[in-house]
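Chemist: task: produce atomic coordinates for the following.
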Amino acid sequence: MSQRQMQGQPMIILGEDSQRMKDKSAQEHNISAARAVAESVRSTLGPKGMDKMLVSSMGDVTVTNDGVTILSEMDIDNPTASMIVEVAETQEDEAGDGTTSAVAIAGELLKNAEDLLEQDIHPTAIIKGFDMAATQAKDELDDIATEVDPDDEELLKKVAETSMTGKGAELNKELLAQLIVDAVNAVTVEAEDGSVIADLEYLNIETQTGSSAGNSELLEGAVIDKDPVHEEMPTEVDDADVLLVDTAIELDETEVDAQLSVDDPSQLQNFLDKEEEQLKKMVDQIADTGADVVFCQKGIDDMAQH
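Modeler: From the prediction side, this is the model:
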């Protein structure tokens, strides 16, 4: 073969572990891989679903029946199987629940697609059929959807309890459902189109090791997971005026080592008094602002704390 003829030939370089599949075998491989991922979470579905124990390469153990958690922990390198994980992640981002159901439905759709492929129906026709079915499903949603009154607390609690059914939080679902409804109502705002939405940016969940879910409580305000720098400082403040300080509440140290020579103890005491006076001036300036709570990004001198 001449050099000119060789230039017209495509050259494909594959790694040692690479496999090349095409046509029907590629379709079957991709569908089976995606269905295997869907099957892995199917047994967690429903009130009688079972938890999965996941062990990472580092030895960390996770026990969960949450679809998106299970899939995100799995080591998947098949592109089609990875798209199933994206289905779960999208469902989690948009609705916050139903990830396992979404993945299970996707797996069944692929199973049906495989049956159609075996009947020599072209993939493009199958895709068009799925698209028509999705459009029809959206049209049916308005007919089967139930309108929820934001003031109907009992219905909202049932919705919250339903999402906890079959999960570890189910033991405390009545308490947690009430907390959820109270929290959502606290951050509910009216949108421009008149609809009522919950702005979840104003909600934050803090977990504490050593207590059960039954000890959960809803706190209105801000929770800072830090200890006060002095034991005499309060841990709870109502109607606080907060001051944020981005400079140290301590004296600047010299950039070079310095030595002081003193002739008698009074000179040393005078030096210490000057330091204390400077610190007291800084503290007085903070106190004059009227702040009840001070957050400092940098260091706070022990004397200033006192």
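
Chemist: from here on, just use CA atoms for contacts and neighbour counts.
Modeler: OK.

Chemist: which residues are in contact with stretch 147-157?
Modeler: With contacts defined as C-alpha atoms under 8 Å, 6 or more residues apart in numbering, stretch 147-157 is touched by 174, 177, 178, 180, 181, 185, 196.

Chemist: let me know whether the second one touches residue 163 as I believe.
Modeler: No. Because the distance of 9.5 Å does not satisfy C-alpha atoms under 8 Å, residue 177 is recorded as not touching residue 163.

Chemist: all helices for this protein, in order.
Modeler: For the chain, applying DSSP state H gives helices covering 3-7, 23-42, 67-73, 79-94, 99-118, 123-144, 153-164, 173-186, 265-288, 302-305.

Chemist: quick one more, to check against the first:
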Amino acid sequence: MASRTHQPLYVLSEDSERTRGRAAQESNVAAGKAVAEAVRTTLGPRGMDKMLVDSTGTVVVTNDGATILDRMDIDHPAAQMIVEVAESQEESVGDGTTTAAVLLGELLSRAESLLEDDLHPTVIVEGYAEAARLAGEAIDEQLVDVDEEAELLASVAESSMTGKGTGDVAARDLAELVVEAVEGIATEDGVDRDSIHVHPRTGAGSSATELVDGVVIEEESVHDGMPRTVEDASVAVLETKLEVRQGDVDAEYTISSVDGLNAALKAEDDELRGYADALSEAGVDVLVCRKAIDDRVAGLLADAGVLAFESVSSSDATDVARVTGAKRLGTLEDIEKADLGHAESVSIESDGDDLVFVRGGDASRAVTLLVRGSTEHVVDELERAVSDAVDAVVAARESGTVPGAGAAEIAIAAHLRGAAASVEGRKQLAIEVFADAVDALPRTLAENAGADPIDTLVDLRATHDREGRAGVIADGRTARVGDPLEEGIVDPAAVKREAVDSAAEAATMILRIDDVISAE
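Modeler: Okay, the predicted model is just below:
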């Protein structure tokens, strides 16, 4: 009888690499922890900044978690999941990206000890899911009821911006402008976030930041003879160029006489004059053109008293059309009054470079926070801080607020430990380590503020058990335990919920991976 030999079956190519079992889990957990550690020191009002330098030498100085993670060159797929968590947090609520990233890193770190004790990943996943649900209950119990909503929202904005390059003194003034901006466009249906614009400008301190009722774009008029201010303006937004039309086919024409040349020039002049006449007859006071405008058309428009801008970006043209109600026209043929938008005023104001202010649009209320900073790096960080503050205030109006300074996290951890005692089986262990992971957030706040993290955590727990609320209050160069509500430190509840949910979901996804296959 012939013997049979079993030949090995190769499914993967020779260039493939495969990591399995505990080795795969350890690699993924280590990568996730490393990325979380990169942003840990930026957490809180005393967080440090990161200097990010790309291959072209461009420098960004920031402590905004979303910006740091977005600009880091990350190859490891598990680490990339933390970046995705930050992106999800930023898109959903606009703030809390560092909190979500640090919590995810802690959840992975705590799970590592459970895996070493031979707790099955599925049990950890189930425990984390239950813990996230219980954390939501704790957040709901921490919701703050106050009479002065404007004052509370200003505290939300200030808490969001503190430590992000605004300066502690300027943060309150900026916070009040942010609240005024949000309340200015709020309706019974809520807040349209797209109606709040943040426009950065260098050349002055942050105290020069102002709120503009309308939209602001950086453009210059196409002709010096045009008016710089137009009141009660009819606005046209045009998508085509106002130049002599060119044929689609290359062709040459021979002109053999002066009369022929004059006829050709007259045809061009008539075409260009037709553009200006069409705009004037339609009653256009201000023209926003996405393409180029011929100098001769610009001169004719100036003679007619029309203010015109050329080569306007698509986003700026969209903003103007949205606010004024103007249609975006692809041609000037059959242009009518109904195609135009309206604004109370359109004016060009100069502080070195020209800025165009479109105020009081009829179609949609819009506001612009004109953010000022002394240097480009400063104003960029201020723009990120103010944008986050706007998102935080919008989220707070919709979801309510909870005590900040780590108080909500202390309450969550206490709630989880109390509920874990009633959970049967090994899942209880996962809920308890989830609580430990949440505790790491106020501990990090204390460490970044210069206080002893262990002693502060002990004081926080004791004060919470005794008084029901305790947070890390940054005071000078160190920190103390106090009531964040008395200090005006509050956070949107939605930011806390999203951070817990997204971190828990990403952690469970990473922990369920036991096989990593990579191929060129």
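
Chemist: tm score of chain vs chain?
Modeler: The TM-score (TM-score structural alignment, normalised by the length of structure 1) is 0.84; 294 aligned residues with a C-alpha RMSD of 2.8 Å.

Chemist: which of residue 177 and residue 163 of structure 1 has more neighbours?
Modeler: More crowded of residue 177 of structure 1 and residue 163, by other C-alpha atoms under 10 Å: residue 177, with 22 against 16.

Chemist: counterpart of that one over in structure 2?
Modeler: Superposed on structure 2 with TM-score structural alignment, residue 177 of structure 1 falls opposite residue 175.

Chemist: what's stretch 45-54 of structure 1 aligned against in structure 2?
Modeler: Under TM-score structural alignment, the match for stretch 45-54 of structure 1 is residues 43-52.

Chemist: tell me the buried residues in that stretch?
Modeler: Neighbour-count burial for stretch 43-52 of structure 2, counted by 16 or more other C-alpha atoms under 10 Å, picks out 43, 44, 45, 46, 47, 48, 49, 50.

Chemist: from the chain's centre, how far out does that stretch sit?
Modeler: 17 Å (C-alpha atoms, centre = their mean, to the nearest Å).

Chemist: again, but for stretch 369-384 of structure 2
Modeler: 15 Å.

Chemist: can you check stretch 7-19 of structure 1 too?
Modeler: Centre to centre, stretch against its chain (C-alpha atoms, centre = their mean), the figure for stretch 7-19 of structure 1 is 41 Å.

Chemist: and the closest residue to residue 107 of structure 1 other than its chain neighbours, how far from residue 7 of structure 1?
Modeler: Excluding its sequence neighbours, the residue lying closest to residue 107 of structure 1 (C-alpha to C-alpha, 6 or more residues apart in numbering) is residue 35, at 4.9 Å. For residue 35 of structure 1, the distance to residue 7 of structure 1 (C-alpha to C-alpha, to the nearest Å) stands at 41 Å.

Chemist: how about residue 31 of structure 1?
Modeler: Distance from residue 31 of structure 1 to residue 7 of structure 1, by C-alpha to C-alpha: 36 Å.

Chemist: the two: which is more packed in?
Modeler: Under the criterion of other C-alpha under 10 Å, the comparison of residue 31 of structure 1 against residue 7 puts residue 31 first, with 18 against 9.

Chemist: dump the residue contacts of the equivalent of that one over in structure 2.
Modeler: For residue 31 of structure 1, the aligned position in structure 2 is residue 29, judged by TM-score structural alignment. Applying C-alpha under 8 Å, 6+ apart, we find residue 29 of structure 2 in contact with 78, 108, 109, 112, 510, 511.

Chemist: recalculate using a threshold of 7 Å.
Modeler: By C-alpha atoms under 7 Å, 6 or more residues apart in numbering, the contact set of residue 29 of structure 2 is 108, 109.

Chemist: check the one 4 residues further on too.
Modeler: If a contact means C-alpha under 7 Å, 6+ apart, then residue 33 of structure 2 has 105, 108, 109 as its contacts.

Chemist: likewise residue 248 of structure 1?
Modeler: 298, 299, 300.

Chemist: how close does the residue of structure 1 positioned farthest from its centre get to residue 269 of structure 1?
Modeler: What lies farthest from the middle of structure 1 is residue 263; by C-alpha atoms, centre = their mean that is 63.1 Å. Going from residue 263 of structure 1 to residue 269 of structure 1 by C-alpha to C-alpha gives 12 Å.

Chemist: go on, residue 123 of structure 1?
Modeler: For residue 123 of structure 1, the distance to residue 269 of structure 1 equals 89 Å [C-alpha to C-alpha].

Chemist: more crowded one of these two?
Modeler: Between residue 123 of structure 1 and residue 269, residue 123 has the larger neighbour count (other C-alpha under 10 Å), namely 14 against 11.

Chemist: what residue of structure 2 takes the place of the more buried one?
Modeler: By TM-score structural alignment, residue 123 of structure 1 lines up with residue 121.
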